[in-house]
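A.B. asks: generate a structure from the sequence data that follows.
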Amino acid sequence: MNKNITYWACQVGGWTIHTMFLIAMIGMFGGTNALNQGTIILQFIILIGLIISSHIYSLYVKQHQWHELAVKQLIPRALLGAFITSVIAQVFIHLIIYWLTPLNGIQPFSIVSFWGYVFNVFLVMCLWSTIYFSVKSSRKTRAMEVEKLALKAALQEAELMVLKNQINPHFLFNALNNIRSLILIEPEKARKMITHISDLLRYSIQFNASEKVALKEEVEIVKDYLQLESIQFEDRLKYELDISPETLEIPIPPMAIQLLVENAIKHGLSIQKDGGHIIIKTSKDPSNLTIEVVNSGQLQPKQKREGIGLNNLMERLKILFGPFAVFSLTNTENNTVTASLKIPLK
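C.D. replies: Take a look at the predicted model:
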């Protein structure tokens, strides 16, 4: 609903309820004879006077931005504003009922009664001010929360893009180094590597435009990557894919599997004289997708396996899934290391 419509609905509705309360009190303590035409007209004039004066007060508050003040600064201003508004309202009401269109059946003007009415309206205006500034504070708080969330989302998007831009040169640099070593002595292998790099670059361009990709797309690029690396490692690299068919369409962060495989080769197989074996597994339960990359070798107690690519992957997972994505890297049986990644499905 439009803020102006809401404001005027509250203004008219609130002061009307106040007026009806006054009429009810007059009827209760003064009897039915007190509820005559003059009394009803008087209460209507009071209603108009309170609506106009409180609206003027709200315009002044907006113009001077009192809702931006601290509580200690606001309270004395609000009390003074409520008092001045009460005086203005009573001056307006008394001018009408005693001088402009005098009403019959009302008590003669009295300065004591005037200030008594001012005090009564002052109490009501204090309540009005409390409600008014509470609503303003609530709206300000909500606006700040929305702004904070929007800023956080923009920051996360920027962080994600930075991480992506760090990953792309990482695998490209390794691949180009491999080609450089083969281009003169084994040009046929070099041509094959260039084909695989082309596929990787094409995928990386799509990756920069996507937050997630289907797992089957990631598996295809991992095959290219493994073929690329197997040319360099020759017989020292063997790999096996154990991909569950029900996981193929599940969206995952781009480069997630590729980076796990790259990490396994760089920090596992490449430091072993005889190379080793890599197994890539995926499985699914009602809550999580599990991706496992198992490679030959063992982590040493102080060995650090998290390179730039793997660190970036973990940062992206944190941005996309918060604490619900779980990554682990552990020694497992049969002289292997297992990198396990669990991604929430919902």
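
A.B. asks: going by C-alpha atoms from here, please, whenever you check contacts or count neighbours.
C.D. replies: OK.

A.B. asks: mind listing what the residue nearest to the spatial centre of the chain touches?
C.D. replies: By C-alpha atoms, centre = their mean, the chain has its centre lying nearest to Leu149, at 3.4 Å. For Leu149, the contact set (C-alpha atoms under 8 Å, 6 or more residues apart in numbering) is empty.

A.B. asks: please generate a structure for the following sequence too, so the two can be compared:
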Amino acid sequence: MKEDLWKNFHIQLSAHYVVILAMCMADYGLLLLLNKHLPYSKNIFLRIMADIVGISAICLILLWIFNFFIYNVFLVPEEGLPPFIVKFAFAMTTNVPILLVFELIHYFQSEQKAIADSEKAKRKILLFQHETLRSQINPHFLFNSLNVLSSLIYINPDNANKFTKALSKTYRYVLSLSQQPLVFVSEELDALDSYVYLMRTRFEDSFTFQIDRISDGERNKIVPLTLQLLIENAFKHNVATEESLLNIKITIDSDYITVENNIQPSSSADKGGIGLKYITKQYRIYAKEVTVKQTEGLFIVKIPYI
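C.D. replies: Below you'll find the model as predicted:
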């Protein structure tokens, strides 16, 4: 009997290596399947049960294939070999560490990916703030502001002083955002007052501006300068005159901030600046979608809270 066992030892050893290799491949496939359809974050108890059921099924299937080849193909006698239950227990004690190693490898890879994604998101936010700042201090914006200020100095010194303070407050807010990826809605609205004052001084009675507070959403957070940039886009792409008023309305509710304006396309619209597309990308960093809707007479943008 011992001679028969040693005679077929190389066959059994080779078969065991094949089984271990197949077990590794099956465990990896099981890991990918469960991570896709039943991750730990969804239900940790069900995931552990699925792991146990999965490796048990893998062991049973591989042992059945192993026995078939050993006994039916290579015709190794069953006498003296361990029973099926012992082989199953051995397979389970082998398979559990294999799956555990794969789980740990996947965990550390996920952690590294999460860190890399976080750093990438931070870089995008910093780029957004840099581009926003550059947009605000571009020569065209400064030229218009200084031109208005120059006129006010001679016509109305008091208003010139107010305009200077509003301009200063606007830039101070922009410069303060270097360490703030998100701001409270209340902060954004406070800074928006100065910007609207600048626009009011420049365009006078050529537009209307209204804020409706349907619910208290001012303690929620949004990406900095979102409202200012949307208002800037409204002026950039539409005509604003006393004969054709540009009507801008901001609505604050429990889920969104809605910015809307009537559509009066300008033939000489400035196509520069950050634009709505770039704002949309910033909210996608936080898995939030900006809703853009255009009717026959209105352009509507709904900003989600973060």
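
A.B. asks: hmm, back to that, tell me which element the aligned residue in structure 2 for the residue nearest to the centre of structure 1 is part of?
C.D. replies: If you follow Leu149 of structure 1 across to structure 2 using TM-score structural alignment, you land on Ala114. When elements are assigned from DSSP states H and E, Ala114 of structure 2 belongs to helix 84-136.

A.B. asks: and Phe133 of structure 1, what's its match in structure 2?
C.D. replies: By TM-score structural alignment, Phe133 of structure 1 lines up with Ile98.

A.B. asks: is it true that its match touches Ala26?
C.D. replies: No: applying C-alpha atoms under 8 Å, one finds Ile98 of structure 2 not in contact with Ala26, separated by 10.3 Å.

A.B. asks: which residues in structure 2 form strands?
C.D. replies: 183-184, 207-213, 221-222, 246-252, 256-262, 291-294, 298-304 (DSSP state E).

A.B. asks: want to throw these into JSON lines with distance to Asn238 of structure 2 and mean neighbour count?
C.D. replies: Formatted as JSON lines, the strands of structure 2 follow (distance: least, C-alpha to C-alpha, whole Å; neighbours: other C-alpha atoms under 10 Å):
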{"stretch": "strand 183-184", "distance to Asn238 of structure 2": "28", "mean neighbour count": "17"}
{"stretch": "strand 207-213", "distance to Asn238 of structure 2": "11", "mean neighbour count": "14"}
{"stretch": "strand 221-222", "distance to Asn238 of structure 2": "25", "mean neighbour count": "20"}
{"stretch": "strand 246-252", "distance to Asn238 of structure 2": "7", "mean neighbour count": "19"}
{"stretch": "strand 256-262", "distance to Asn238 of structure 2": "8", "mean neighbour count": "21"}
{"stretch": "strand 291-294", "distance to Asn238 of structure 2": "14", "mean neighbour count": "13"}
{"stretch": "strand 298-304", "distance to Asn238 of structure 2": "11", "mean neighbour count": "19"}
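
A.B. asks: among the ones you listed, which is nearest Ser168 of structure 2?
C.D. replies: strand 183-184 (19.2 Å; C-alpha to C-alpha).

A.B. asks: packing partners for the closest one?
C.D. replies: Counting by 3 or more C-alpha pairs under 8 Å, 6 or more residues apart in numbering; DSSP states H and E, the packing neighbours recorded for strand 183-184 of structure 2 are strand 221-222.

A.B. asks: what lines up with Phe233 of structure 1 in structure 2?
C.D. replies: Aligned partner of Phe233 of structure 1 by TM-score structural alignment: Phe203.

A.B. asks: many thanks, have a good one.
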